[in-house]
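**Q** okay, sequence plus prediction incoming.
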Amino acid sequence: MTHDEKRAWLALSHINISSNKLQQFLERYSSICELFELSEKQLVQLGFRAGLKERLDNVTDDIIEHDLSWFDSDNKHLIPFNSPDYPALLKEVESAPKLLFVQGNKELLNQYQIAIVGSRNPTPQGKENAANFAKTLAQAGAVITSGMALGVDGCAHQAALDQGLPTVAVAGTGLDRVYPASHKDMAQDIVEHGALVSEFALGKGVRASHFPARNRIIAGMSLGTLVVEAAIKSGSLITARLAMEQGREVFAIPGSIHNPLARGCHALIKQGVKLVETAEEIIEELQALALWQAQSWQTSNNLGGGETQKRSSNEFELDDDYQKLMQVIDYDTTSMDSIIDRSGLEIDVVSHMLLLLELNNHIVSVAGGYQRRSD
């Protein structure tokens, strides 16, 4: 991304405009910068709402310069929807955000993620369930994704961090702010061992409308969503509903009929959501999806030289492409950047293949990258 393109996308972060409209624009024009050179009449003719020119002009150079000052380190990124770093699963969502601000390891956005959501005031058992499920799922190779809220979200993030494993937090504010303030230290740990993500412009504070928007990103980036505890009317059920609408797997942990925080989970189960009692049930369910999707990526990217035969995860054997990828992974820690450089593959393809290798115990995810298993 050029400097001018970065300025253009930062200006667009302050404007309510859909990624679909921008995609249509970029199919016709070579650069997003050209959007700012068009007249109001031309913009309207392209299908944009009247007044866009004025709104673009209202984003002053001072605002952009202030935004640019936030990018003071290598781990801060601006990822528009047309970037190869944009999460592939999220791009499938109809209302996908036009851009993402990311602080931390941007490569995690294209690794397999499992969302864990639930009450801000969970029971002691709910906290324990969130931590135990997150720990097991993270150890199995999934990136734990949540909203960094109090309660279940925080327990899930912390469980992954305690294992030295990555976690992704989607914020409901600009990334120059931390909400809730009590999670300031956790946010810093997530930056160091995972990633913070937001679609909101820098400087944006807390608004009620931000959280349903944040929830669609949590669900959209994740292969599946686990609801730990939730009241009948809660943001967690919004996340679950969005995940179902996006065609993703949703899981719910049952609880006591006397626990009001179990009623949301029970309502989901009645709607056909999968009841789970152990994290292993989620792993088993998602292994098949991961295998299918990895095979789809192989076929669509002409890997393997022909049609990929369907295999169960228990019958998984390394074909030539996976053997080649294994050869670029050391027994010492190998960073994602090194794996991509050595393999010559796109990040989306590598991420899918790495998860499948990890789920089948050929490699292990560690802080800073991956290691081949000695056995």
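**A** Sure, I can see it. Numbers count the residues shown, from 1 in each chain.
**Q** can we go C-alpha only for contacts and neighbour counts from here?
**A** Fine.
**Q** give me the contacts around the longest helix belonging to the chain.
**A** Determined from DSSP state H, the single longest helix within the chain is helix 279-300. If you take CA atoms under 8 Å, 6 or more residues apart in numbering as the criterion, helix 279-300 is touched by 133, 136-137, 140, 223-224, 251, 276, 304, 306-308, 310, 312-313, 349, 352-353, 355-356, 359.
**Q** got it, and stretch 46-56?
**A** So stretch 46-56 is in contact with Ala11, Leu12, Ile15, Lys21, Phe25, Phe36, Ser39, Glu40, Leu43, Val44, going by CA under 8 Å, 6+ apart.
**Q** in helices only, show me those.
**A** Among the contacts of stretch 46-56, the members falling in helices (DSSP H) are Ala11, Leu12, Lys21, Phe25, Glu40, Leu43, Val44.
**Q** mind checking which of those are buried?
**A** Neighbour-count burial (16 or more other CA atoms under 10 Å) applied to those gives Ala11, Leu12, Phe25, Glu40, Leu43.
**Q** try this one side by side with the last:
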Amino acid sequence: MIEARLIPDGGYSLSTRDKETGLGWLALARVKGLGCASFKRLAEHFGDPTKAFSASPGELAEVPGLDRDAAHGLASFSDWAEVRKELKRALATGARLVPFGASDYPARLRTIADPPPVLYVRGEMREEDSKAVAIVGSRSASDYGIRITQELGRGLASLGFTIISGMARGIDGAAHEAALAAGGRTLAVLGCGVDVVYPPEHERLYENICRNGAIVSELPIGTPPFSFNFPGRNRLISGLALGVVVVEATEKSGSLITAGLALEQGREVFAVPGEAGASRSRGTHRLIRQGAKLVEGVKDVVEEIAPQLLERAGSAREKAPLALPSDVGTEAKRVFGLIAERALQIDEVIEASGLAAARVSEILLDLEMRGLLKQLPGKRFITGR
């Protein structure tokens, strides 16, 4: 019998079946032989961990792709006391655990082949963080690399993008700092426990990220920053983002691992060109030769990602139509109605509405100021939800 669970506010509660699944997700992360890919197969097959832990050998054999080691580890698991201790350790550090079954588990992360059963979070992850771009690169960054990273981070953050990186020295740290300087949000995905500040000189940055974003890890509390943790960490950086921008990378850089994972996950991959012949440019130049989008500024990133934003905005409009205030005039209602059907550029609004260009511009500005419309790159408008 599973005896405890995680609840949405990070608290701890005992007993009752509908309160068991949180602790179950955490337990699945500790089952020997059960990797994240096998975990996803279990989650898709059973729906919640209590069913997985109570399954018979025959039922486990029906899970597609679940090997014998994983099935044996699940059937023989008994380390519930240690799981409860891990939960208490997390709460004692101020961390919150977000299990795979929680409504606030990042939707984009659910889609990757190997999502973690549980995320440890310090700070706050929000729904708006789904509009995110990852910026990664060399720990030994040049002045040029830092400057470009700052421009990209500030520019994207000012447009409402959450900046994701790994809080490492060099490009990662500069990306987080740039987002914070622009008053934006940023997520740091660590290759250690969320209670471990690595590198140590980023302690102030760590605290600022906790206040204006979140520190995220799949690793248990107290886990040191072992080198073998970082490839797994990289899949979460790319998995949480719409796209990954690589700024300066040698041919053996871990940033290239992140870029490769991004491609596997169906994310956009971008690379900033560097100095010809420089070792820290070889990785990014290789990515560009292989088809990564060349980035010289914020516009290059946003234009490539815009279709994904339009698709998401369309889905939101279908789910929750935006009501208009009573003082919105007839012409403005006509313009709003056109844009509510699909995203339109200003020229398309003028043509479809039959109104003069000056009048359309006036209406669009008024609706945008009211928060009823949003303008995307290319002067394309969507409704304000």
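**A** Perfect, thanks for sending it. Computed from a predicted model, the values in this text were never measured in an experiment.
**Q** coming back round to it: which one of the ones in helices among the contacts of stretch 46-56 of structure 1 is nearest Gln371 of structure 1?
**A** Comparing those against Gln371 of structure 1 with CA to CA places Leu12 closest, at 40.0 Å.
**Q** hmm, back to that, need the ones in helices among the contacts of stretch 46-56 of structure 1 in CSV (columns: distance to Ala160 of structure 1).
**A** Below are those laid out as CSV (distance: CA to CA, whole Å):
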residue, distance to Ala160 of structure 1
Ala11, 35
Leu12, 34
Lys21, 37
Phe25, 40
Glu40, 49
Leu43, 46
Val44, 48
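**Q** and the strands in the stretch 101-250 of structure 1?
**A** Ranges of strands in the stretch 101-250 of structure 1, per DSSP state E, counting those that start in this stretch, are 113-117, 143-146, 167-170, 195-198, 224-227, 249-252.
**Q** mean neighbour count and distance to Leu286 of structure 1 added to those strands, as a markdown table?
**A** Below are those laid out as a markdown table (neighbours: other CA atoms under 10 Å; distance: least, CA to CA, whole Å):
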| stretch | mean neighbour count | distance to Leu286 of structure 1 |
| --- | --- | --- |
| strand 113-117 | 31 | 9 |
| strand 143-146 | 30 | 13 |
| strand 167-170 | 28 | 18 |
| strand 195-198 | 26 | 22 |
| strand 224-227 | 28 | 8 |
| strand 249-252 | 25 | 8 |
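**Q** for Gly243 of structure 2, give me its contacts.
**A** Applying CA under 8 Å, 6+ apart, the residues contacting Gly243 of structure 2 are Ala132, Val133, Ala134, Ala262, Arg267, Glu268, Val269, Phe270, Ile305.
**Q** tell me the contacts of the spatially most central residue of structure 1?
**A** When CA atoms, centre = their mean is applied to structure 1, the residue found nearest the centroid is Met221 (3.7 Å). Neighbour list for Met221 of structure 1: Pro87, Ala88, Leu89, Leu90, Leu109, Gln113 [criterion: CA under 8 Å, 6+ apart].
**Q** out of those residues, which are shared with structure 2?
**A** Among the contacts of Met221 of structure 1, the contacts conserved in structure 2 (both residues aligned by TM-score structural alignment, their matches' CA atoms under 8 Å) are Pro87, Leu89, Leu90, Gln113.
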